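K.L.:
Structure here, sequence nowhere to be found:
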């Protein structure tokens, strides 16, 4: 088993990171790279190892790209991920595939960028396919569900759920990452925006219980979808493989910064 990151150990299935060079080379960090940065290529290799060890899992990366697209794309190729990279349909209005179809294809690594859109067919701009909430909240009370990048009619929905006042704040993460706070905001934004949340972005994912909230939201979605007659196992949320066998609905994914 790879030791790819604390996010893996907490079973987070999507990662929102920023590609920006604090030192020579390519690094992953969020705004304040001095608070912690991971070298890009070794981390990508670990992600690849984890995906190969877990053949029914899907990982989505949303890169806040601070370097040019070709440089980033080359890093994915050097990391040996070419056979895992999923190519979204060029038409963002086409239905997104079921998780089971993606698993069967072996293309289980989805990579979006905030700025770039190609040239590689697997490296697409998130906001052609997805929409989001605002993200520049200075306090927990400022959090809203208003449309931001991507407008209000996209198929994928990113919930930005963190406070940034010059960088991520651990004290605020202790408040907004509570299970109840994440659940309440996700439900509220789904009602206001008329779309299910697919990704929840948090700072300091090991603080609070954002993962517990995501598991609960996933369970709600399975219960709400009559196509997925799931047999319950105590303490376990049905995963992608179970959803595939039952005709499954897409799952939400927690996102760590």
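P.N.:
It's in. Being a predicted model, the structure only gives us computed values, none of them experimental.
K.L.:
Could you use CA atoms for every contact and neighbour count after this?
P.N.:
Noted.
K.L.:
Make sure residue 237 is actually in contact with residue 215.
P.N.:
Yes. With contacts counted by Cα atoms under 8 Å, residue 237 reaches residue 215, the gap being 6.5 Å.
K.L.:
Which residue of these two possesses the greater neighbour count?
P.N.:
Taking neighbours as other Cα atoms under 10 Å, residue 237 and residue 215 compare with residue 215 leading, 19 against 15.
K.L.:
who are the neighbours in contact with the more buried one?
P.N.:
By Cα atoms under 8 Å, 6 or more residues apart in numbering, the contact set of residue 215 is residue 237.
K.L.:
Can you verify it is assigned to a strand?
P.N.:
No. Assessed with DSSP: H, G, I helix; E, B strand; the rest coil, residue 215 is helix; it does not lie in a strand.
K.L.:
what about residue 208, helix or strand, and which?
P.N.:
Using DSSP states H and E, residue 208 sits in no helix or strand.
K.L.:
so how many other residues sit close to it?
P.N.:
Applying other Cα under 10 Å, we find 18 residues neighbouring residue 208.
K.L.:
Please report the distance of it from residue 175.
P.N.:
As judged by Cα to Cα, to the nearest Å, residue 208 and residue 175 stand 8 Å apart.
K.L.:
ok so, going back, okay, and the common contacts of residue 237 and residue 215?
P.N.:
Here residue 237 and residue 215 have no joint contacts, going by Cα under 8 Å, 6+ apart.
K.L.:
list the contacts for the closest residue in space to residue 177 that isn't next to it in sequence?
P.N.:
Leaving out its chain neighbours, the residue that sits closest to residue 177 by Cα to Cα, 6 or more residues apart in numbering is residue 208, at 4.8 Å. Applying Cα under 8 Å, 6+ apart to residue 208 gives the contacts 173, 174, 175, 176, 177, 178, 179.
K.L.:
And residue 138, by the same measure?
P.N.:
The contact partners of residue 138, by Cα under 8 Å, 6+ apart, come to 163, 164, 165.
K.L.:
Same question for residue 84.
P.N.:
Neighbours of residue 84 in contact, by Cα under 8 Å, 6+ apart: 48, 106, 107, 108, 109.
K.L.:
Included below, for side-by-side comparison, is a second structure:
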């Protein structure tokens, strides 16, 4: 089988016999939003993220105003950040899965724009990604080895819910709960169930990324704009993350499955980073293989971000 020939699953022999639901995955918040823009959440694109070991991708689906028939990856408004047609990024993921047959990846879609399920089916088919879609039956999740042997190595969640016509596009909140995502205080990380309210489910997202809320003078009605904080990522993604993960592990009596961060390549001077922390959660030995760690963030300061957004002339809430 593929597993026996490669001798590892998601990089570790130990993972092959583990259930998908018993593993923590490095996950990037707004994975597509990479670059030097004020609203960017990552320094490196999805292709590099996958090469570096990211195995969970959070994507936002939107129809841009100037092209309402082509699905794009955008923050709430494509005027603020537009990563282009979704099919391009999905094709990148499909190519990577084809080249890496012993890897399992998860996509979590935010679909606040209520894009029809049929559109997702179309872009997945165009990209060649549909063939990898895992369909979860009742009962326990399979082991990574079984998913790899079946070549169903992509788990797809979506919220708000899909219409159920595509079995591999699963309603996130039927399987996954999340901790709060609107975090602005670096000393107030929470281990409460934010979505869906009060419901423990088989999997969970640990949201550990920080926003800075600005109230620009040009905003109508006092609407706040939430910006990522690249300048604090080396702190947010080190001991702070380890403490938050440990706290939630104790609270929920299990490790988080999707450890969602901004600027995943940034870590602390003490050697702790997202990958080492997730390896510890998984009880495996961390090996330094990230190619882009400790690179300058290249992101704008909050002052520059404020000016940049002012020039856009469009206001929106940045949401998960």
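P.N.:
Noted; the coordinates are in hand. Everything numeric in this text was worked out from a predicted model, so none of it was measured.
K.L.:
from the contacts of residue 84 of structure 1, which is closest to residue 159 of structure 1?
P.N.:
Residue 159 of structure 1 has its nearest neighbour among the contacts of residue 84 of structure 1 in residue 109, at 20.2 Å by Cα to Cα.
K.L.:
hang on, isn't the closest one packed against residue 57?
P.N.:
No. Residue 109 of structure 1 lies out of contact with residue 57 (Cα under 8 Å); the separation is 9.1 Å.
K.L.:
neighbour-wise, which of these two wins?
P.N.:
Neighbour count, other Cα under 10 Å: between residue 109 of structure 1 and residue 57, residue 109 has more, with 24 against 20.
K.L.:
Show me what the more buried one lines up with in structure 2.
P.N.:
Aligned counterpart of residue 109 of structure 1 in structure 2: residue 154 (TM-score structural alignment).
K.L.:
residue boundaries of the strands in structure 1?
P.N.:
14-19, 27-29, 38-39, 59-65, 109-113, 123-125, 130-132, 156-160, 199-202, 253-256 (DSSP state E).
K.L.:
possible to save the ones you listed as TSV with distance to residue 86 of structure 1?
P.N.:
Output for the strands of structure 1, formatted as TSV (distance: least, Cα to Cα, whole Å):
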stretch	distance to residue 86 of structure 1
strand 14-19	14
strand 27-29	21
strand 38-39	23
strand 59-65	10
strand 109-113	5
strand 123-125	9
strand 130-132	16
strand 156-160	16
strand 199-202	17
strand 253-256	17
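K.L.:
Residue 187 of structure 1 is nearest to which of those?
P.N.:
Between residue 187 of structure 1 and the strands of structure 1, the tightest spacing by Cα to Cα is seen for strand 156-160, at 10.8 Å.
K.L.:
and that closest one, what does it pack onto?
P.N.:
Of the remaining helices and strands, those touching strand 156-160 of structure 1 by 3 or more Cα pairs under 8 Å, 6 or more residues apart in numbering; DSSP states H and E are strand 130-132, strand 199-202.
K.L.:
can you list contacts of it?
P.N.:
129-135, 186, 195-202.
K.L.:
mind running it again at 10 Å?
P.N.:
Applying Cα atoms under 10 Å, 6 or more residues apart in numbering, the contact partners of strand 156-160 of structure 1 are 92, 96, 126-137, 143-145, 149-150, 182, 185-186, 189-190, 193, 195-203, 252-255.
K.L.:
What residues in structure 2 pair up with that strand?
P.N.:
Under TM-score structural alignment, the match for strand 156-160 of structure 1 is residues 203-207.
K.L.:
Mean deviation, the matching stretch versus structure 1?
P.N.:
By mean Cα distance after the TM-score superposition for structure 1, the fitted stretch 203-207 of structure 2 averages 0.7 Å away from its aligned residues in structure 1.
K.L.:
all helices for structure 1, in order.
P.N.:
Applying DSSP state H to structure 1 gives helices spanning 6-9, 40-53, 69-78, 99-105, 126-129, 170-176, 179-193, 210-224, 240-245.
K.L.:
Tabulate the ones you listed in TSV, adding columns for distance to residue 159 of structure 1.
P.N.:
Below are the helices of structure 1 laid out as TSV (distance: least, Cα to Cα, whole Å):
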stretch	distance to residue 159 of structure 1
helix 6-9	18
helix 40-53	23
helix 69-78	25
helix 99-105	20
helix 126-129	13
helix 170-176	13
helix 179-193	7
helix 210-224	12
helix 240-245	21
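K.L.:
out of those helices, deepest packed?
P.N.:
Each of the helices of structure 1 was scored by mean neighbour count; the highest is helix 126-129, a mean of 22, by mean count of other Cα atoms under 10 Å.
K.L.:
What does residue 107 of structure 2 correspond to in structure 1?
P.N.:
Under TM-score structural alignment, residue 107 of structure 2 pairs with residue 61 in structure 1.
K.L.:
Quick one: residues contacting its match.
P.N.:
Neighbour list for residue 61 of structure 1: 13, 14, 15, 16, 17, 18, 109, 110, 111, 112, 113, 255 [criterion: Cα under 10 Å, 6+ apart].
K.L.:
Look up the closest residue to the aligned partner of the fifth one in structure 2, ignoring the ones flanking it.
P.N.:
Following TM-score structural alignment, the counterpart assigned to residue 17 of structure 1 within structure 2 is residue 59. Closest residue in space to residue 59 of structure 2, ignoring its immediate chain neighbours: residue 109 at 4.9 Å, by Cα to Cα, 6+ apart.
K.L.:
Repeat that for residue 152 of structure 1.
P.N.:
Using Cα to Cα, 6+ apart, the closest residue to residue 152 of structure 1 is residue 131 (6.3 Å).
K.L.:
how near is that neighbour to residue 105 of structure 1?
P.N.:
Distance, residue 131 of structure 1 to residue 105 of structure 1, by Cα to Cα: 26 Å.
K.L.:
circling back: how many other residues sit next to the match of residue 17 of structure 1?
P.N.:
Residue 59 of structure 2 has 25 nearby residues by other Cα under 10 Å.
K.L.:
likewise the one 3 residues further on?
P.N.:
Other residues near residue 62 of structure 2 come to 25 when the count uses other Cα under 10 Å.
K.L.:
Let me see the contact set for it.
P.N.:
68, 70-78, 82, 85-86, 110-115.
K.L.:
Nice, that's everything, thank you.
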